[in-house]
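K.L.:
I would like the atomic coordinates for the input below:
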Amino acid sequence: MFVYQAAKFVVEPLVKIVYRPRVEGLENIPTDGSAILAANHLSFSDSFFIPIVVPRHVTFIAKAEYFDAGGLRGLWNKYFYARFAGAVRVDRSGSRNATTAALEGAVAVLEGGGLFGIYPEGTRSPDGKLYRGRTGIAEIALRSGAPIIPIGIIGTDRVQPPGKKMPRLGRVTIRVGAPLDLSEAKSLGKPALVRRAITDEVIEAIQKLSGQEYRHVYASDVKEGKAAA
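P.N.:
Prediction:
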């Protein structure tokens, strides 16, 4: 936590001076206690801007490749995700054990009274549109009992477009919504229906905040289709 605070002390004022991020609805994030921050995912830099504007520490999920890469980039990734962001490592290869470990890591953060950040789409948008959510966020919410707070991020895809290593100058807007009332979704009874209803409600709330066009498919499937083509 000391490393996080020291890095935030240096990085936060620099980012705020250079990018002047606009923040709306920050009062919706509790000053203490657990909450799930659910955001759209336009750029690698999303994981920089959210911790910068949120006054409390936010723990994210990060794909295993970020921890396993070699060379200088691997060292930086390990520092940023493991020490600065305090990320929960997740293997996206489909292993049930890896998925379970990621869920348990997220629940542990929330049960400890922390903030957990997650991108319900599961991966970055390939084209700036908002995609169907993965139900892992619902599972985390149901297991932990933590409220879900939707966040709409605007402009990070222009600051650091997909595939670009160096960020550009640009304005970023982060809109924080009120905690979601999931009582109607939870009343559906069947676990699979509840998870899907919660996830769809989260994505709908994010779409209202971000203003993105919505596509009812998974972003990962679109990426795989483009790669195959």
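K.L.:
From here on, just use CA atoms for contacts and neighbour counts.
P.N.:
Noted.
K.L.:
ok, Val194 to Thr173 distance?
P.N.:
31 Å (C-alpha to C-alpha, to the nearest Å).
K.L.:
Revised request: answer the last question for Ser45.
P.N.:
To Thr173, Ser45 is 13 Å away according to C-alpha to C-alpha.
K.L.:
Same check on Gly70?
P.N.:
In this structure, Gly70 and Thr173 are 33 Å apart, going by C-alpha to C-alpha.
K.L.:
same deal with Val109?
P.N.:
Spatial separation of Val109 from Thr173 under the definition C-alpha to C-alpha is 27 Å.
K.L.:
I'd like to know which elements the helix or strand hosting Val15 is packed against.
P.N.:
Per DSSP states H and E, Val15 falls inside helix 2-19. Helices and strands touching helix 2-19, by 3 or more C-alpha pairs under 8 Å, 6 or more residues apart in numbering; DSSP states H and E, are helix 46-53.
K.L.:
Following the helix it packs on in sequence, what is the next regular element?
P.N.:
Following helix 46-53 toward the C-terminus (DSSP H and E): strand 58-63.
K.L.:
Just want the angle from that next one to helix 46-53.
P.N.:
Angular relation of strand 58-63 and helix 46-53 on a 0 to 180 degree scale: 170 degrees, by axes from the mean of the first three to the mean of the last three C-alpha atoms, to 10 degrees.
K.L.:
And the contacts of strand 58-63?
P.N.:
With contacts defined as C-alpha atoms under 8 Å, 6 or more residues apart in numbering, strand 58-63 is touched by 47, 51, 81, 85-92, 102, 106, 109, 114-118.
K.L.:
for comparison, sequence B:
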Amino acid sequence: MSRFRLIKALLGPLLRVLLRPQVEGAERIPGSGPVILAGNHLTFIDSMVLPLVTHRQVFFIGKDEYVKGGSLKGRLMAWFFTGVGMIPVDRDGGRGGVAALMTGRRVLEEGRIFGIYPEGTRSPDGRLYRGRTGIARLALMTGAPVVPFAMIGTDSIQPGGKGLPRPAPGRRIAVRFGEPLDFTRYEGMDRDRYVLRAVTDEVMSEVMRLSGQEYVDVYATKAKAA
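P.N.:
All right, here's what the predicted structure looks like:
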């Protein structure tokens, strides 16, 4: 049994008991071939929940600091995150964005699922912020369909994205998946900034529809800095 299957078998039932996630539309994820999962990002546990509610393994970029800790907690985090599909990348350097893009392209060219949060960071206030165009470049470079998804209520379980999750009666989370979006009509246009923005905005529009969040046409990083 792979480590992913082992983690899912061990933690899946515990997740269902503690968080009671409602999953809608998971059957919309193609059963084979490259797929991009693109969704909102409310809190840290989003990256724990998503791999455990999908029938295929999801690979995603994570900060390399998550797998560098030498303590027992650090080693457990590294075992979990690399086991469920996290690929550690140093995103603080000047070439962090390029490394993340090339990593996603490699995953998709191998026929796997790549998960991405187009906002680039967690929402500072629960609203949905402007998507960055890396999602569009990946879709146009690889021809992979984009399945939008929405995390709902995870920030009520882990406010602020820090500390241990705090499940409580009445607090429910949901993960909703939308219909696959096909952007092959834009093949060869992955350097056209107008096309990249149009594709990104179409994806974010679907995420907004699924999540019900208020949309803010500003990058989340800029909102946090302000």
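K.L.:
coming back round to it: who has more neighbours, Val194 and Thr173 of structure 1?
P.N.:
Shown here are Val194 of structure 1 and Thr173; by other C-alpha atoms under 10 Å, Val194 has more neighbours (22 against 18).
K.L.:
Assign that one to helix, strand or coil.
P.N.:
State at Val194 of structure 1, reduced to three classes by DSSP: H, G, I helix; E, B strand; the rest coil: helix.
K.L.:
can you pull the contacts of it?
P.N.:
185-188.
K.L.:
CSV please, covering those and showing distance to Ala39 of structure 1 and neighbour count.
P.N.:
Conversion of the contacts of Val194 of structure 1 to CSV gives the following (distance: C-alpha to C-alpha, whole Å; neighbours: other C-alpha atoms under 10 Å):
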residue, distance to Ala39 of structure 1, neighbour count
Ala185, 20, 17
Lys186, 21, 16
Ser187, 25, 11
Leu188, 25, 13
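K.L.:
Keep only those that stay in contact in structure 2.
P.N.:
Here is what carries over to structure 2 from the contacts of Val194 of structure 1, by both residues aligned by TM-score structural alignment, their matches' C-alpha atoms under 8 Å: 185, 188.
K.L.:
In helices, which of the contacts of Val194 of structure 1 fall?
P.N.:
Among those, the members falling in helices (DSSP state H) are 185-186.
K.L.:
all strands for structure 1, in order.
P.N.:
For structure 1, strands defined by DSSP state E occupy the ranges 22-24, 35-39, 58-63, 88-90, 115-118, 130-131, 148-154, 173-176, 214-215.
K.L.:
can you tell which of those is closest to Tyr4 of structure 1?
P.N.:
Proximity of these to Tyr4 of structure 1 was assessed by C-alpha to C-alpha; the nearest stretch is strand 58-63, lying at 10.3 Å.
K.L.:
Tell me the buried residues in the closest one?
P.N.:
Under the neighbour-count criterion of 16 or more other C-alpha atoms under 10 Å, strand 58-63 of structure 1 has 58-63 buried.
K.L.:
on that earlier part again, the helix holding Val15 of structure 1 vs structure 2, average offset?
P.N.:
For helix 2-19 of structure 1, the mean distance to aligned residues of structure 2 following superposition is 1.1 Å (mean C-alpha distance after the TM-score superposition for structure 1).
K.L.:
Any buried residues in that helix, and which?
P.N.:
By neighbour count with 16+ other C-alpha under 10 Å, helix 2-19 of structure 1 contains the buried residues 8, 19.
K.L.:
what's it aligned against in structure 2?
P.N.:
Per TM-score structural alignment, the counterpart of helix 2-19 of structure 1 in structure 2 is residues 2-19.
K.L.:
What is the distance between that stretch and the centre of its chain?
P.N.:
Between the mean C-alpha point of stretch 2-19 of structure 2 and the mean C-alpha point of its chain there is a distance of 18 Å (C-alpha atoms, centre = their mean, to the nearest Å).
K.L.:
same question, stretch 201-220 of structure 1
P.N.:
Distance, stretch centre to chain centre, for stretch 201-220 of structure 1: 13 Å (C-alpha atoms, centre = their mean).
K.L.:
how long is that stretch end to end?
P.N.:
Between the opening and closing residues of stretch 201-220 of structure 1 lies a distance of 20 Å (C-alpha to C-alpha).
K.L.:
Buried members of the contacts of strand 58-63 of structure 1 into ChimeraX, please.
P.N.:
Only the buried members of the contacts of strand 58-63 of structure 1 end up in this ChimeraX selection, burial being decided by 16+ other C-alpha under 10 Å:
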select :47,51,81,85,86,87,88,89,90,91,102,106,109,114,115,116,117,118
